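**Student:** coordinates only, sequence not included:
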C-alpha cells in the first residue's frame, strides 16, 4: 500500500505526536517547531497527497477530509502507532477534528491551528479547484504570501512547495475543504483540545477557532498576535509554547529543567537508551521529579543540589552522585561548597560513605577542570 510521505523525529519509544500540514505546503511548515517537540515526543509530520513527497494518486476528485484522515491512520498503523497526539494547520487541522469526531479512540489529545470546523461554504473551494484544474498552480503561488503571512514576511521554501504541488491533487484537497462542515458534531469531541488562532489570519480568523472552543467541552483557545495563517512558520516560538503546555504539561517543563540541570549530553544519552519497557519510568521522572519537584520555587537549584548530594551519599548511590556533582557545578556550586557538603555528610552519614563520595567528586571535578 502506498503511504503518505512523512518525516519522523525523536525517540521511537516516546509518546507519538503527528503533525498535519496546510493546503499547498509540505512538512517543512513544521521545520521551526518539530525539532523542539521531538525532545519529548516521537514526532511524525506528513505530506498531503501531491505535496512534498506524497504521491498525487493517493487522492482523487471528490475527495473528503475523511479520506485524508484514513490516509493518516494508515500511516500511523504502518508505524505501529495505535494512539497519538495530533496537531494540524488549516486542512491538517480539519483532519484532526475529523479524527476527534469519528475515531476518538486513536487520539490522546488534539491541537487545531489556524483552521475551522467549516471553510466558508463550498463555492470558493469549488471555484479554486476549477481554476487549478484549468490553469495550474503558478497564479495561486504568486499570491501565497498574502494568504499565508502578514505583510513583509515570507518563507520562500513554502511558496516553492506551493508552486510544485500536483494541480489535480491540490484540486482534490479543495474538494475536501468544500465538503467539510463539522459544526454540529463539535460538542461530541471528548479529547483534550487546544485551538490556536493567528490574530491576523484572513483565511481562518480567530472567530472560527473561538466557535470551536465554545462548542468543544473543556477546549482552550490561544490567540497569537502578529500571526497570520501559517503560524508555525511565522511565530514558531509562540506556537511551540502553546503546544508544549497542551501536550506535555509538567513533563514538558520537566524535560526543560532536566536538560538545564543535567546537560543536553546526559539527557540525549538517556533518551537514546530509552525502550518501551523504560518509557513510562522516564516519563515519570520528567513529570514528577523534574516537572514538579525541581520546578518548585520554594528552594533554589543550588539548595536542591546540596540536598540531593547529601541524599545520594547517604544511600551510597555513587554513580548518581557523579552525575549530580556535575549538576551542582551547573547550578552554581563551587568545588569548595561541594566539599563542604560532603564534609557535612561525614558527620551525619558516616566517614566511609563520605570517603567514597569525596573520591567520586574529586574524579568528576578533575574531569571538569580538564575539559575546561
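**Tutor:** Good, I have the coordinates. What you are looking at is a predicted structure, and each value in this text was computed from that prediction instead of being measured.
**Student:** only C-alpha atoms for contact and neighbour calcs from this point on.
**Tutor:** OK.
**Student:** List the residues that contact residue 365.
**Tutor:** Going by Cα atoms under 8 Å, 6 or more residues apart in numbering, residue 365 touches 325-326, 335.
**Student:** where does it land in three-state SS?
**Tutor:** helix (DSSP: H, G, I helix; E, B strand; the rest coil).
**Student:** Next: residue 109.
**Tutor:** Following three-state DSSP, the label given to residue 109 is strand.
**Student:** I'd assumed residue 85 was in contact with it.
**Tutor:** Yes - at 4.8 Å, residue 109 counts as touching residue 85 under the criterion of Cα atoms under 8 Å.
**Student:** Please compare the first structure with the one that follows:
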C-alpha cells in the first residue's frame, strides 16, 4: 500500500489499482472496516476503472491522528479529497457502504470538485443510531458504553480482542443481521479480526460523530448523479432510510436488493455490480 501524510500529520494508507477508460472510483468503507466488504466488487470494478481505496485514519494500516478528536466524518472526507487530488483522480465516483455513505455525502458537500457521482450502499444520511435495528436504543446507550470503555479501557479492550474474532460472535451476527446462507464465518472473520485490533476510543469517537452528524438539510442541494442501493432485510440501515435518502437528493435512483442484509455486497455481489454498472452507463 502507498502511504502519505496529510495536512494535520496523519499517516494514511491507500491503494490505487485498476485501469481502463472508465471513470475513477473511490471505495469508502463502513466504520471499523478495512476493505472486506469490497472483496468481490473491487476486482470487477478494477477491470474498467481506476480504483482508489483508503484506510480511514485509525483503521487498517493508517496511523492515528495526533489530535484524538480528529476522527470525524469531515476529517475522513477531507482525507479522501486530498488523496484524489494527489492521485489526480478527481472527479471520481464515490461508492460508500454503511458509514462510507456519510463520508461520500460529506465529501460531495464540502469538496464538490472531487465528486462525479455517488453510489450509496446500505447507508444513511446521518444519525445512524436513531434507526439501528428499527429503534433508537443504540443512540441512548452509546454514552454509557463510551463511559464504561473510558473508565476501564484496558479491560474492555482485552475483552473485545478476545471475543470479537470468534465463532460465537459470528453466531450472534447471524441471529441479529447476517444471512448465514450467504455469508459464512470465513467471509465475516476479516471484519471481526480488524475490528478487534482497532483502538476502541477512536472507534467510539467516530461512531459518536456518525450518530450525531446529519446531512438532511443540504441533501436537496446536491447536484451529482446518485444511486442509492438498499438491502431489503438490512437492520443496521433499514430500507426505509434508504428510500428517504433517495427521495431527498434530486434525481437520485433507488435500487432495492431483495433478501439481503447490511452486508449486501458480500451476499449478492452480482446484483450490486449490475446496479452500479447500469448506473454508470446511463
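**Tutor:** Received, thanks. Not measured: the values here are computed from a predicted model.
**Student:** rewinding a little: go through the contacts of residue 365 of the first structure and name the one nearest residue 90 of the first structure.
**Tutor:** When the contacts of residue 365 of the first structure are compared for distance to residue 90 of the first structure (Cα to Cα), residue 326 wins out at 45.4 Å.
**Student:** so the closest one is in which element?
**Tutor:** Per DSSP states H and E, residue 326 of the first structure falls inside helix 318-330.
**Student:** which part of the second structure lines up with that helix?
**Tutor:** Aligned by TM-score structural alignment, helix 318-330 of the first structure falls on no residue of the second structure.
**Student:** can you check stretch 72-89 of the first structure too?
**Tutor:** Using TM-score structural alignment, stretch 72-89 of the first structure lines up with residues 80-97 of the second structure.
**Student:** cool, and stretch 260-270 of the first structure?
**Tutor:** Aligned by TM-score structural alignment, stretch 260-270 of the first structure falls on no residue of the second structure.
**Student:** what's around residue 276 of the first structure, how many residues?
**Tutor:** By other Cα atoms under 10 Å, 10 other residues sit near residue 276 of the first structure.
**Student:** residues contacting the aligned residue in the second structure for residue 30 of the first structure?
**Tutor:** Counting by TM-score structural alignment, residue 30 of the first structure lines up with residue 38 in the second structure. Residues near residue 38 of the second structure by Cα under 8 Å, 6+ apart: 27, 265-266.
**Student:** Kindly report the same for residue 310 of the first structure.
**Tutor:** By Cα under 8 Å, 6+ apart, the contact list for residue 310 of the first structure reads 341-342, 345.
**Student:** Could I get these in CSV, plus columns for distance to residue 8 of the first structure and neighbour count?
**Tutor:** Output for the contacts of residue 310 of the first structure, formatted as CSV (distance: Cα to Cα, whole Å; neighbours: other Cα atoms under 10 Å):
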residue, distance to residue 8 of the first structure, neighbour count
341, 45, 17
342, 45, 24
345, 47, 21
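**Student:** Among these, which ones are in helices?
**Tutor:** With helices taken from DSSP state H, the overlap with the contacts of residue 310 of the first structure comprises 341-342, 345.
**Student:** For residue 83 of the first structure, give its distance to residue 14 of the first structure.
**Tutor:** Relative to residue 14 of the first structure, residue 83 of the first structure is positioned 12 Å away (Cα to Cα, to the nearest Å).
**Student:** Fine, thanks again, bye for now.
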